[in-house]
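Participant: Quick one: sequence plus predicted model below, questions after.
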Amino acid sequence: MVHFVGAGSGAADLITVRGHKLLTEADVIIYAGSLVNPELLKISKEECKIYDSASMTLEEVIDVMKAAETAGKTTVRLHTGDPSIYGAIREQMDLLDSCGIEYDVVPGVSSCFGAAAALKAEYTLPDVSQTVIITRMAGRTPVPEKEEISLLAAHQATMVIFLSTGLLEPLRDRLLAGGYQKDTPAAIVYKASWPDEKIFRGTVDTLPLMAKENKITKTALILVGDFLGETYDRSKLYDPAFTHEFRQASK
């Protein structure tokens, strides 16, 4: 059996209880060494074989899984954050399907939620934004034309932008072209929930300067939108004048 496990956003104690248990039981662990906190590997069994996938190809990863399966061993494929977001797990699962190897997926705390926690922010504020767009700039990995940043920016929703710290000048330009104002609040969160986490607040216009001044070139999320501002409406759910299934409005 192969278990795809989300390691969480960085802090070792943000892995799920299920993920933690699977790590302690695994015979083989294949982890994303460039991103996963190595502290998580300390809970593995002494005899567990550990592979760093940073230097491996997809085929090499699958070969390790196949060998473990043939030997009747359990494998944990440990991905950063939540495996469903930029985790490249579909291609692994398709190959496992072709080999007749069973697998499951254990969700994790994505860095987009670690970043919100670091900022003490709520992405979905009433009358500000009820939509969160998770995306990235096109780089060596292309982005579909219909998902070009300026087209998404036109919605003026909350945006969480992955894998784009080295492209902040063109990102800023595309955000402005899409309709964000120069003074729209923005933030850079470096290594959310890690011990060396850093937070930088500014505006869409100052994103490149924030990164340059603080020497941030990778492993950071870009967050854009008025959810980082000061103005919002109170939630109806807890409004004393609002009736819902569990409470009558007070008169």
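Facilitator: Perfect, I can see it now.
Participant: From here on, just use CA atoms for contacts and neighbour counts.
Facilitator: Fine.
Participant: buried set for stretch 43-53?
Facilitator: Using 16 or more other CA atoms under 10 Å as the test for burial, stretch 43-53 gives 44, 48, 50, 51, 53.
Participant: what's the answer for stretch 79-98, then?
Facilitator: Buried residues in stretch 79-98 (16+ other CA under 10 Å): 79, 80, 81, 82, 83, 84, 85, 87, 93, 96.
Participant: Would you format those as TSV with secondary structure included?
Facilitator: Below are the buried residues of stretch 79-98 laid out as TSV (DSSP: H, G, I helix; E, B strand; the rest coil):
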residue	secondary structure
79	strand
80	coil
81	strand
82	coil
83	coil
84	coil
85	coil
87	coil
93	helix
96	helix
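Participant: Output those as JSON lines; include the columns distance to residue 27.
Facilitator: Shown next, in JSON lines, are the buried residues of stretch 79-98 (distance: CA to CA, whole Å):
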{"residue": "79", "distance to residue 27": "17"}
{"residue": "80", "distance to residue 27": "20"}
{"residue": "81", "distance to residue 27": "22"}
{"residue": "82", "distance to residue 27": "22"}
{"residue": "83", "distance to residue 27": "20"}
{"residue": "84", "distance to residue 27": "24"}
{"residue": "85", "distance to residue 27": "26"}
{"residue": "87", "distance to residue 27": "22"}
{"residue": "93", "distance to residue 27": "19"}
{"residue": "96", "distance to residue 27": "18"}
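Participant: Use this one as the comparison:
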Amino acid sequence: MTVYFIGAGPGDPELLTLKGARLISECPVCLYAGSLVPEAVVANAPKDAIVMDTAPMHLDETHAEIVKAHANGQDVARVHSGDPSLYGAIAEQIRRLKADGIDYKIIPGVPAYTAAAAALGQELTVPEVAQSIVLTRMSMKSTGMPAGETLDNFGRTGTTLAIHLGIRALREIERQLIPHYGADCPVAVIYRVGWPDELILRGTLSDIRAKVRDAKITRTALILLGPALADDNGFPDSALYDATKPHVLRPKAKT
């Protein structure tokens, strides 16, 4: 018996990996986070499978279902949004599985920030503008952030930021990041990326809060910001396909 932590992607059922889809179709027990994973993602579960939305359940309840499946020799598809390695809350589940001697495997999925970049039609790492991405979140009422992991510290890098759970903290985001990025820094808010009601708002650090308020977005949105999101940075082409710069697979430079 194995518990499969499956990354469902951001919402679009077609962004579920082939491996994830196969395992969902094979497992007799399927536990999915219904607040963030559409039913369509688990629609191919076996007809006689036990399919449970874990959104209203707490950790001990979901683990009890896994223990029950383990006693029955049934594999479990534990389906999470995005990629389980990022804010997937799987660490505490794994701790319990190890304590009970239950095998598990992790099946990666498409993270929300990559789906958001695709929806924007942009690359998040631009030559000589931004070559790093900081994935972070706001604490608010959620688990607190470790010391040192602050917006102020991340803002000092000047690179692309992907901020989760921050849609209700835009005023604080403005306060901490405008000194580093400037009021005109481009910002994109992507609401429910990959879902039928996906909504994209573009603006700057100085005006995005008003746009979000007008759109009445209060949850389930990712914030991307940084100079890489500008329409035209005047950036140079990368060296990857530069005809004048040879590399191991293209050993001869071309003029």
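Facilitator: Looks like it arrived, so ask away. These numbers come from a predicted model, not from an experiment.
Participant: What's the TM-score once they're superposed?
Facilitator: Here the TM-score for the pair of chains, by TM-score structural alignment, normalised by the length of the first structure, is 0.97; 250 aligned residues with a CA RMSD of 0.9 Å.
Participant: related to what we said a few turns ago, quick one: which of the buried residues of stretch 79-98 of the first structure is nearest to residue 32 of the first structure?
Facilitator: Closest approach to residue 32 of the first structure among these (CA to CA): residue 79, at 5.7 Å.
Participant: Verify the stated contact: that closest one with residue 7.
Facilitator: Yes. The pair residue 79 of the first structure and residue 7 passes the contact test of CA atoms under 8 Å, sitting 5.7 Å apart.
Participant: list residues touching both of those two?
Facilitator: Contact criterion CA atoms under 8 Å, 6 or more residues apart in numbering; residues shared by residue 79 of the first structure and residue 7: residue 36.
Participant: Spit out the contact partners of the nearest residue to residue 230 of the second structure once chain neighbours are set aside.
Facilitator: Distances taken as CA to CA, 6 or more residues apart in numbering place residue 186 nearest to residue 230 of the second structure, at 5.9 Å, with adjacent residues excluded. With contact taken as CA under 8 Å, 6+ apart, residue 186 of the second structure is in contact with 202, 203, 204, 205, 225, 226, 227, 229, 230.
Participant: Make TSV out of those and add secondary structure and neighbour count.
Facilitator: Shown next, in TSV, are the contacts of residue 186 of the second structure (DSSP: H, G, I helix; E, B strand; the rest coil; neighbours: other CA atoms under 10 Å):
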residue	secondary structure	neighbour count
202	strand	18
203	strand	18
204	strand	20
205	coil	24
225	strand	25
226	coil	26
227	helix	23
229	helix	25
230	coil	15
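Participant: how about stretch 126-134 of the first structure, aligned to which bit of the second structure?
Facilitator: Mapping stretch 126-134 of the first structure onto the second structure (TM-score structural alignment) gives residues 127-135.
Participant: what's the offset of stretch 213-225 of the first structure from the middle of its chain?
Facilitator: Between the centre of stretch 213-225 of the first structure and the centre of its host chain there is 14 Å, according to CA atoms, centre = their mean, to the nearest Å.
Participant: Hmm, I typed the wrong one, I wanted stretch 211-227 of the first structure.
Facilitator: Relative to its parent chain, stretch 211-227 of the first structure has a centroid offset of 14 Å by CA atoms, centre = their mean.
Participant: for stretch 212-231 of the second structure, same thing?
Facilitator: 14 Å.
Participant: So for that stretch, what gets flagged as buried?
Facilitator: Buried-residue list, stretch 212-231 of the second structure, by 16+ other CA under 10 Å: 212, 217, 221, 222, 223, 224, 225, 226, 227, 228, 229.
Participant: And the residue nearest to residue 230 of the second structure? What does it align with in the first structure?
Facilitator: So residue 186 of the second structure corresponds to residue 185, using TM-score structural alignment.
Participant: again, but for residue 248 of the second structure
Facilitator: By TM-score structural alignment, residue 248 of the second structure lines up with residue 245.
Participant: quick one: contacts for that match?
Facilitator: Per CA under 8 Å, 6+ apart, neighbours of residue 245 of the first structure: none.
Participant: Quick check: it vs residue 124 of the first structure, distance?
Facilitator: Separation of residue 245 of the first structure from residue 124 of the first structure (CA to CA, to the nearest Å): 22 Å.
Participant: Likewise for residue 69 of the first structure?
Facilitator: Taking CA to CA, one finds residue 69 of the first structure at 43 Å from residue 124 of the first structure.
Participant: same check, this time on residue 189 of the first structure
Facilitator: In terms of CA to CA, residue 189 of the first structure sits 18 Å off from residue 124 of the first structure.
Participant: Kindly report the same for residue 116 of the first structure.
Facilitator: For residue 116 of the first structure relative to residue 124 of the first structure (CA to CA), the value is 11 Å.
Participant: Count residues in the vicinity of residue 250 of the second structure, would you?
Facilitator: Number of residues near residue 250 of the second structure (other CA atoms under 10 Å) recorded here: 11.
Participant: Which of the helices or strands spans residue 173 of the second structure?
Facilitator: Using DSSP states H and E, residue 173 of the second structure sits in helix 170-181.
Participant: Other residues contacting that helix?
Facilitator: Against helix 170-181 of the second structure from outside (CA under 8 Å, 6+ apart): 151, 152, 155, 156, 158, 166, 185, 205, 206, 209, 226, 227.
Participant: cutoff 6 Å now
Facilitator: 152, 155, 205, 209 (CA atoms under 6 Å, 6 or more residues apart in numbering).
Participant: Likewise for stretch 211-221 of the second structure?
Facilitator: Against stretch 211-221 of the second structure from outside (CA under 6 Å, 6+ apart): 190, 191, 192.
Participant: again, but for stretch 18-26 of the second structure
Facilitator: Contact with stretch 18-26 of the second structure is made by 6, 44, 45, 46, 77, as judged by CA under 6 Å, 6+ apart.
Participant: What is the mean deviation of it from its aligned residues in the first structure?
Facilitator: Its matched residues in the first structure lie on average 0.3 Å from stretch 18-26 of the second structure after superposition (mean CA distance after the TM-score superposition for the first structure).
Participant: For that stretch, buried residues please.
Facilitator: 20, 21, 23, 24, 25, 26.
Participant: Can you lay out those residues as CSV showing secondary structure and distance to residue 198 of the second structure?
Facilitator: Formatted as CSV, the buried residues of stretch 18-26 of the second structure follow (DSSP: H, G, I helix; E, B strand; the rest coil; distance: CA to CA, whole Å):
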residue, secondary structure, distance to residue 198 of the second structure
20, helix, 23
21, helix, 23
23, helix, 27
24, helix, 25
25, helix, 27
26, helix, 30
